[in-house]
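Student: only geometry, no sequence info:
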């Protein structure tokens, strides 16, 4: 690592600690030439995750859009915001762990529904009604019957 003071390329690590809740490593370094100390941070490089829309367009994954959809689904439910944020984190982590650089909106929607089904059934039905574009009450009924059938089988 290049010294920010004298530009020497040789430095040694004198201390390493976890930072940012384990998402990065803070390193204290000492320059071998001038002896001055400086701090660096090491983080995992995130490759962009691209979303393939229904019309074939590609856009960068937007975590805020995911979170807004989850919050909307959980509206007027007694669910703490930190649990909803944790669910968004879990979904994003699972999407990134696929190691795919591109993912379809269909895959994202299905994963969100799978996670919501175990998280909160009302939020699940709300999300499903928008995601699957329920046109009438019979579509709600079919989804509810499927949810009840799965619940009985557990």
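Tutor: Arrived safely. The model shown is predicted, which means the values in this text are computed figures rather than measured ones.
Student: make it CA atoms for all contacts and neighbour counts henceforth
Tutor: Will do.
Student: So which residue is smack in the middle of this protein?
Tutor: With distances taken as C-alpha atoms, centre = their mean, residue 92 lies nearest the centre of the chain, 2.3 Å away.
Student: got the contact list for it?
Tutor: Going by C-alpha atoms under 8 Å, 6 or more residues apart in numbering, residue 92 touches residue 63.
Student: Alongside the first one, take a look at this:
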């Protein structure tokens, strides 16, 4: 692996870890020439393109980074670690790639993202839902929050 600072071709691995449920290998590396430390990620390249069909019928290739940015935006200023969001994005992508067709509706991607956020952080879930479901007024927010409160109370009553 080339050193990003001095371009030496022989860097050494100082630590290796798996992440995203074992689907990614993270390596900390160090350049013996300049001492620069950096991180690389290794993952299997997926076969075939996964197409996302938008509401207006347009198709675009699935972009995991776009999904991750949406999750991150919903969690801004909340105590949600990045690795939790990366794992959520990986779970969503894995579910989508299991499908037979190579196409998925953008609504399905959004629904999966909302499920993940609902589990991770309720505030992030409401933020995402407000954009995704195009909340137009305060009553939409109130209805969604009431639904969350009702779910929480049902869980407490059952335990």
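Tutor: Cool, got the structure. This structure is a prediction, so every number in the text was calculated from the model and none was measured.
Student: What ranges does the first structure have for its helices?
Tutor: With helices called from DSSP state H, the first structure shows them at 63-73, 81-97, 105-119, 121-131, 137-153.
Student: what's the closest of these to residue 19 of the first structure?
Tutor: Comparison of these against residue 19 of the first structure by C-alpha to C-alpha identifies helix 81-97 as nearest, at 18.1 Å.
Student: How much space separates residue 100 of the first structure from residue 57 of the first structure?
Tutor: Distance, residue 100 of the first structure to residue 57 of the first structure, by C-alpha to C-alpha, to the nearest Å: 17 Å.
Student: Looking at the helices of the first structure, which is nearest to residue 37 of the first structure?
Tutor: helix 81-97 (35.1 Å).
Student: Please state the offset of that closest one from the chain centre?
Tutor: Mean-position distance between helix 81-97 of the first structure and its chain equals 4 Å (C-alpha atoms, centre = their mean, to the nearest Å).
Student: superposed on the second structure, where does it end up, distance-wise?
Tutor: Superposed on the second structure, helix 81-97 of the first structure shows a mean distance to its aligned partners of 1.2 Å (mean C-alpha distance after the TM-score superposition for the first structure).
Student: what do we get in the second structure for residue 121 of the first structure?
Tutor: Aligned by TM-score structural alignment, residue 121 of the first structure pairs with residue 122 of the second structure.
Student: what's the neighbour count on the nearest residue to its match once chain neighbours are set aside?
Tutor: Once flanking residues are discounted, residue 122 of the second structure sits nearest to residue 148: 7.9 Å by C-alpha to C-alpha, 6 or more residues apart in numbering. Residue 148 of the second structure is flanked by 16 other residues according to other C-alpha atoms under 10 Å.
Student: distance of residue 148 of the second structure from residue 86 of the second structure?
Tutor: 24 Å.
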